[in-house]
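*Asks:* generate coordinates for the sequence data below:
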Amino acid sequence: MTSRDPRAPELARLAGLIADETRAACLLALLDGRAWTAGELARHAGVAASTASEHLHRLVAGGVLAEERQGRHRYVRLADARVAQLVEDLAAQVAPGAVVRRPRGLRETSSGSAMARGRTCYDHFAGRLGIAVTDALTARGLLLPTSEPEGRAGVERSTARRPEGLSTGGLSTPAGAPRRRTSEERATGFALTDAGLRWFDSAGITLDRTSRRPLARACLDWTERRPHLAGVAGAALCRHALDVGWCVRIGSARAVKVTPEGERALSELLGIEAEALH
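*Replies:* Coordinates of the predicted model:
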């Protein structure tokens, strides 16, 4: 008789934590990467504050959410990037035709359009904005999809030419030099090329090379149905864009919009046309 996988009980427990519409609504809201109060999440999910508190308590106890207290206020956020990835991946599995409820008014329609145009997916960009950035990085040879099979020797060659005016950032490996993909890169779907590392350095975007997270990771976009850039690089780019004013948040939701300054920067750095961002 085959023994049961010892991970089964923990998987069932985790699935049970998520398998509730109110808790799912809270988790999706928290994908904006910020901390929310129980009252804010209650209003978002359309339930009583006491009901929301009960659900949030279960999620905190189960390790899905982390709790923070400031004075009398209690905040919750997603426990870590792995939880965010799990929620986003599950949301991406919902078939486009499965959501049949029509928007309740112009405000909800506008909110949905803004989310599809550009939003944060925990700590990186998603929607058309995330896809436009990912496509531009890929087209310039700065980012490489790694889900495609390699050659017999398992070696890839970066064919990207370094964009004019970008410094080498102290990295001596020339563009075009062969480099073997690591097992982590093959598993995460994206890898930064050497030219990509130089691009981030020259753009003033610091990458935390000591992080245990993948440097680059493919995250399936639930509106575009294509992968966008996540991981350390995706988070650093998103954080930089918000810090310097290339993008601003819209209200309290996950939606973001690109500012005129951001349009100029993305055009100069990645050749992204403004039409692709709207």
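
*Asks:* rest of the way, CA atoms for contacts and neighbours
*Replies:* Noted.

*Asks:* so where do the helices sit in the stretch 51-200 of the chain?
*Replies:* Using DSSP state H, counting those that start in this stretch, the helices of the stretch 51-200 of the chain run over 81-92, 106-117, 127-139, 183-188, 194-202.

*Asks:* list the buried ones in the fourth one?
*Replies:* Using 16 or more other CA atoms under 10 Å as the burial criterion, the residues of helix 183-188 that qualify are 185-186, 188.

*Asks:* do the first one as well
*Replies:* By neighbour count with 16+ other CA under 10 Å, helix 81-92 contains the buried residues 81, 83-85, 87-88, 91-92.

*Asks:* need the contact list for the closest residue to residue 197 other than its chain neighbours.
*Replies:* Spatial nearest neighbour of residue 197, excluding adjacent residues (CA to CA, 6 or more residues apart in numbering): residue 142 at 7.6 Å. By CA atoms under 8 Å, 6 or more residues apart in numbering, the contact list for residue 142 reads 160, 192-197, 199.

*Asks:* to check against the first, give me the structure of this:
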Amino acid sequence: MELAEALAGTAALLGEPARASMLWSLLDGRARPAGELAFAANISAQSASNHLARLLEAGLLAVETQGRHRYYRLAGPQVGMALESLAALSPRPQTRQLPASRGTPESLRHARSCYDHLAGALAVTLLRRMEQDRLLSLQKRDYRLSEKGESLLARFGLDLGALRGAKRRFACACMDWSEREFHLGGALGAALLEEFLRRRWLLRNPDSRVLQLTPAGRRGLRESFGVDC
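*Replies:* So this is what the prediction gives:
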């Protein structure tokens, strides 16, 4: 009976059209702010806040805080699997197309500095490739290097011992505001950006945080990390 009641409670949460639309909008794995989720569900910001609070309380959503902003994502792959299973039994929810990041120059979205580490689409692609190649793995909000990762980054010229001894987190997940996925922060993220700049794979723009990817950088990232950009 307790399991049946719990199942009925979860089904009731998913059965509300606005909440279903917001959850479906997060199925791609990206994190989104409340404003975009309200737009997807065609509801007011206040109503969206109430729905999001209920979904968080039920454990269906997780929230990441980045500065003054809060980004929502599915709490885990099991939530996505449940949504896809329900979609196989019913018509797909009709969600409105989400707006692009208006007013954001494409160069800024592609590559920029985030404090002292790399951000933007390039940073997200690099981190995703490092995870796929099992160079590192995410545990809560911190990354751990595998033996393969340790070897590759040591050959790349990073002093991992010194980075671990720094008075900051070694490698952490940092939410990318334009891509709505994680990029690599912490001492390791900063060291990678510093090395990319030293090798002139990336060049700084003196007037902004935009970073320019050079032809040498394209070759280097492909040869060293398997990243095509």
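
*Asks:* can you add distance to residue 238 of the first structure and give the helices of the stretch 51-200 of the first structure back as TSV?
*Replies:* TSV is the format used below for these (distance: least, CA to CA, whole Å):
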stretch	distance to residue 238 of the first structure
helix 81-92	14
helix 106-117	15
helix 127-139	9
helix 183-188	19
helix 194-202	12
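
*Asks:* do you know which of the ones you listed lies nearest residue 43 of the first structure?
*Replies:* Taking CA to CA, helix 106-117 is the member of those nearest to residue 43 of the first structure, at 14.9 Å.

*Asks:* counterpart of residue 129 of the second structure in the first structure?
*Replies:* Residue 129 of the second structure maps onto residue 136 of the first structure when the alignment is built from TM-score structural alignment.

*Asks:* quick check: chain neighbours aside, which residue is closest to that match?
*Replies:* Excluding its sequence neighbours, the residue lying closest to residue 136 of the first structure (CA to CA, 6+ apart) is residue 270, at 5.8 Å.

*Asks:* and the residue sitting nearest the centre point of the second structure, how far is that from residue 131 of the second structure?
*Replies:* A centroid search over the second structure (CA atoms, centre = their mean) returns residue 181, at 1.5 Å, as the residue closest to the centre. Distance, residue 181 of the second structure to residue 131 of the second structure, using CA to CA, to the nearest Å: 13 Å.

*Asks:* just the strands in the first structure please.
*Replies:* In the first structure, the strands defined using DSSP state E lie at 36-37, 65-70, 73-78, 119-121, 124-126, 143-145, 155-157, 178-180, 190-192, 217-220, 227-230, 247-249, 256-258.

*Asks:* nearest to residue 216 of the first structure, out of the helices of the stretch 51-200 of the first structure?
*Replies:* With CA to CA as the yardstick, what comes closest out of the helices of the stretch 51-200 of the first structure is helix 183-188 (7.2 Å).

*Asks:* can you list contacts of the closest one?
*Replies:* Residues from elsewhere that reach helix 183-188 of the first structure, judged by CA under 8 Å, 6+ apart: 146-147, 191, 214, 216-218.

*Asks:* which one in the second structure is aligned with residue 215 of the first structure?
*Replies:* Matched across to the second structure, residue 215 of the first structure falls on residue 170, judged by TM-score structural alignment.

*Asks:* in terms of contact, does that match touch residue 188 like I think?
*Replies:* Yes. Assessed by CA atoms under 8 Å, residue 170 of the second structure is found in contact with residue 188 at 5.8 Å.

*Asks:* common neighbours of those two, please.
*Replies:* The contact sets of residue 170 of the second structure and residue 188 overlap at residue 163 (CA under 8 Å, 6+ apart).

*Asks:* returning to what we had before: can you name the two of the contacts of helix 183-188 of the first structure that sit furthest apart?
*Replies:* Within the contacts of helix 183-188 of the first structure, 147 and 214 form the most distant pair, 14.8 Å apart (CA to CA).

*Asks:* of the two, who's got more company?
*Replies:* Neighbours were counted for residue 147 of the first structure and for residue 214 using other CA atoms under 10 Å; residue 214 has more, 18 against 14.
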